[in-house]
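1. Below are the sequence and a predicted model; questions follow.
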Amino acid sequence: MIHQYKNNGFNIVLDVNSGSVHVVDDLVYDIIEVYERENKESIVNMMLAKYEGTEYCRKDIEEAIEEIEQLKEDGSLFTEDIYKDYIMDFKKRKTAVKALCLHIAHDCNLACRYCFADEGEYKGDKGMMSFEIGKQALDFLIANSGNRRNLEVDFFGGEPLMNFDVVKQLVRYGREQEKIHNKNFRFTLTTNGVLLNDDIMEFINEEMANVVLSVDGRKNVHDWMRPTRNGKGSYDLIMPKFQKLAESRGQKNYYVRGTFTHHNLDFADDVLHLADLGFEQISVEPVVAADDKEYAIKESDIQQVFDEYDKLAKALIEREKNGKGVNFFHFMIDLSGGPCVAKRLSGCGSGTEYLAVTPWGDLYPCHQFVGQEEFLMGNVFDGVKKTDIRDEFKLCNVYAKSKCKECFARFYCSGGCAANSYNFTGAINGTYDVGCELQKKRIECAIMMKAAKAQ
């Protein structure tokens, strides 16, 4: 499969199955477009007619065809899909749990308008995870991790700093268990910043491998979507703390993570605003919401979002040239290797390698399924009891989704988010169409930026 597109003056050809990227001139680009359906003489005549009066002659066209044939022979153009048979064994594969999302607090001190977690309550009751439940969750992770040494635990909410004493106790317990079981815990934390102080920052810097700082960008955008419980804006309260924390971590191992909505389709300005404030690790992502929500990204917004991604990509290229580069999460792409085959085909591992734990110890496939009782898999004391749910998630892959099979982006997005698919189609192997279109555009921009950097 070949995907061709033009962006920012580059003619880009992606060989989907090999992952090879070619930046070519107009002639080669046009020949590749017809190569598989026309014979050589027909291609020559087509190109002679198209480029009549230009510098290209028959010899140039024939040499371009030979170059394309050599690339095909070398296995970097028009390659076959070698993965579709591999996927048949996915349900049989043994999986080990390697990551938990601990819902340390089902409560929040903000009232974000777009919150999928119902302001931290996840369609249920407020509650804080006890140390005993958290301890059992870590024990469950260790017991079900097989021979994996590196384990990940994300402290999530709601707002986890509302239960910070338990966070500290669990980190301490985890460090003790590392030595006993020859494991290594990678702890992370997501926070809205309201309760951040110097003591908490010191602990985060000592113990958290990564921290996600929730902020939507410009003050007016952030304050509208992320007010406090009394309706006031939270930007002025959190921003100085976030800047201090990012600097204290050497501008590494964190993200400022925002959400853009229908109200700020000019989100490139939010990304650049955060960059101008000194943040070097930035993620601003599209809201996922049903069409009846006034802030939802709708099909009619897609072209404007596309234009904004193009604008942002060009701006980030210029910043890089001027020594002010930042990492924008959705434009980060590895063209040299990337994840293993299983990861490329099946994504995040939700429901199999990655599980979410509620404050009461219930297990769900991931944080976005929490509160949907049909996805309750078990608990940290008894383990996974509904293995049929786990088996269903094992088969969640790019070949199980009809729209993914012919999509150029499938090995980069790994089929997208199962929760989004379920919420929009009623099946984890469905596709969230708006999200797919935006994902494809981001991948195109990311590849173009690699091409620009290689110049």
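-> Received, thanks.

2. going forward, measure contacts and count neighbours with C-alpha atoms only.
-> Fine.

3. Show me where the stretch 101-250 of the chain has its strands.
-> Taking DSSP state E, counting those that start in this stretch as the test, the strands found in the stretch 101-250 of the chain are 105-106, 127-128, 150-156, 184-191, 208-214.

4. measure the spatially most central residue of the chain to Ala452 for me?
-> Nearest to the mean C-alpha position of the chain, by CA atoms, centre = their mean, lies His330 at 6.8 Å. From His330 across to Ala452, the span is 17 Å (CA to CA, to the nearest Å).

5. rewinding a little: looking at the strands of the stretch 101-250 of the chain, which one is packed in the most?
-> With neighbours defined by mean count of other CA atoms under 10 Å, none of those is more surrounded on average than strand 105-106, at a mean of 26.

6. How about residues contacting that one?
-> Applying CA atoms under 8 Å, 6 or more residues apart in numbering, the set of residues contacting strand 105-106 from outside is 120-122, 125-129, 156-160, 162-163, 359.

7. Skip the chain neighbours and tell me the closest residue to Glu299.
-> On the basis of CA to CA, 6 or more residues apart in numbering, the spatially nearest residue to Glu299 that is not a chain neighbour turns out to be Val434, at 6.4 Å.

8. Pasting the second one now:
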Amino acid sequence: MNKGGRKFLYSIEDSGLYEIDDKIEQILALSGHTINELFIKLVKEKNMEVEEINNLLQMIYSAGLVLDSNSDETDSENMRLAALTLMVSQECNMKCAYCYGDGGEYNNKGKMSLETALRAVDYLIENSHDTKLAIAFLGGEPLLNFELIKEVVKYCRVKEPETGRTFSYTITTNGTLLTPEIENYLISNQIKTQISIDGPKEEHDQMRYFNKKKPSYTVVVDKTKSMREKNLLTARATLSPKNLDYIKTFEHLVDLGFRAVPIEPAKNLLSKTDSEIELAEYIRYLEYFKTHVKQGDFDVVNKMTDFVKAMGKIENAGKREYGCGAFHRMYAVDIDGSLYPCHRFVGIPEFCVGSIYQAQGKETEQWCNVDDRYKCSVCWLKNLCGGGCAYENYVENGSINITSSDFCQHMELLYSTIIDIFIEKNYINAKP
């Protein structure tokens, strides 16, 4: 691509963005050759010295822009278990309209026992080679089983010196059960806390409510006040047909004091017309982000974590064969100890991959590799988005390997915008 008289290259192989000169452009024009073949062609066809050719080829090979003659391997993320999501409560005190988990029950209502929870920790230790392990507490509403959470953390503290591992913790909660005791516990044990809240009161209460559609917004805001004032909470917002305004939602939650605000639409609720409106709002949100980056307003920018993560994927160029940790880096454990690729698959029998009471789960890495996904293997975005959410692919298309067309459209808009920002702000990877 050309911009302002300068030439840039986006490398599909390593997700890097590079500024190139005429000589490198000439070399890259000879695509489809190994590095040895390129050397021979350049010696024969180009007016370059052998030493200069060697230096240029070494630079672009190091950047992953050409293949070694024997190279057919990937430099992908380590594919080994490092995290568990514990479904500590498959019950919920709310009845949100868009819940994909059968009201938080995932077709199997109940709470996780202490025996199951501790065995899950042991399973993680036994089946991971990583020294840094992560546990996410989820539901349903996980704080309905708060005593169990405390026992899990206590057990992990004992296991850390015994095994040489360290544990980090996250929890996603609706926030309605927070108390000073729970708040102090979460803070003292450094449990990163995310609150499900959908923006302004009217929009939130139309989708997130208690039994008999009793509103929840005021309860959530009251219960989270102290932690928000300490800048300790992330908001997780879901857009619905009642509210598709990204900017309004983001600004409201930032004003409430949330330190970061990831936002996703509830795609299962959107009609074709809703999806068109949502796409227009997403484009407007991207421009909003771009404007704040240009202005250097990073207090705002850094709260837009979806976009910041996207920038990081280009800044830290590399291959990504998966859209997330599901199927290769993490499992979700249900209340009975069954294993699933992630929490969104819990309760779907065909995606049960084993049990914490078995030595090892099924081999699942091949289930969701981006190169096995329809359209993805030849897409310029494959090493950025990794093919998207396997669950959403499954719901929309009946297959984890057929990507959502809406998702692809969003990703192309997102990364085109990010690349424009990198070029305009000169945030370019070092020249190959």
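-> Good, I have the coordinates. Just so we're clear, the structure is a prediction, and the values are computed from it rather than from any experiment.

9. rewinding a little: closest to Lys135 of the first structure out of the contacts of strand 105-106 of the first structure?
-> Within the contacts of strand 105-106 of the first structure, proximity to Lys135 of the first structure (CA to CA) peaks at Met129, which comes in at 10.0 Å.

10. That closest one touches Lys135, doesn't it?
-> No - in this structure, Met129 of the first structure is not within contact of Lys135 by CA atoms under 8 Å, at 10.0 Å.

11. okay, the two: which has more neighbours?
-> More neighbours surround Met129 than the other of Met129 of the first structure and Lys135, with 21 against 18 (other CA atoms under 10 Å).

12. Look up how far Val357 of the first structure lies from the more buried one.
-> Distance from Met129 of the first structure to Val357 of the first structure, counting by CA to CA: 9 Å.

13. so what sits against both of these two?
-> Going by CA under 8 Å, 6+ apart, residues that sit against Met129 of the first structure and also against Val357 are His103.

14. burial count for Lys109 of the second structure?
-> By other CA under 10 Å, the residues close to Lys109 of the second structure number 16.

15. Map it onto the first structure.
-> Structural alignment places Lys109 of the second structure opposite Lys126 in the first structure (criterion: TM-score structural alignment).

16. separation between the nearest residue to that match once chain neighbours are set aside and Gly158 of the first structure?
-> For Lys126 of the first structure, ignoring the flanking residues on the chain, the nearest one in space by CA to CA, 6+ apart is His106 at 5.1 Å. When distances are taken as CA to CA, His106 of the first structure and Gly158 of the first structure turn out to be 5 Å apart.

17. tell me, what's touching these two both at once?
-> Counting by CA under 8 Å, 6+ apart, the contacts common to His106 of the first structure and Gly158 are 120-121.

18. who's in contact with Thr170 of the second structure?
-> Thr170 of the second structure makes contacts with 135-137, 191-194, as judged by CA under 8 Å, 6+ apart.

19. what about Gln372 of the first structure, neighbour count?
-> The number of residues packed around Gln372 of the first structure, counting by other CA under 10 Å, is 12.

20. What is the equivalent residue in the second structure for the residue nearest to Lys126 of the first structure?
-> For His106 of the first structure, the aligned residue in the second structure is Gln90 (criterion: TM-score structural alignment).
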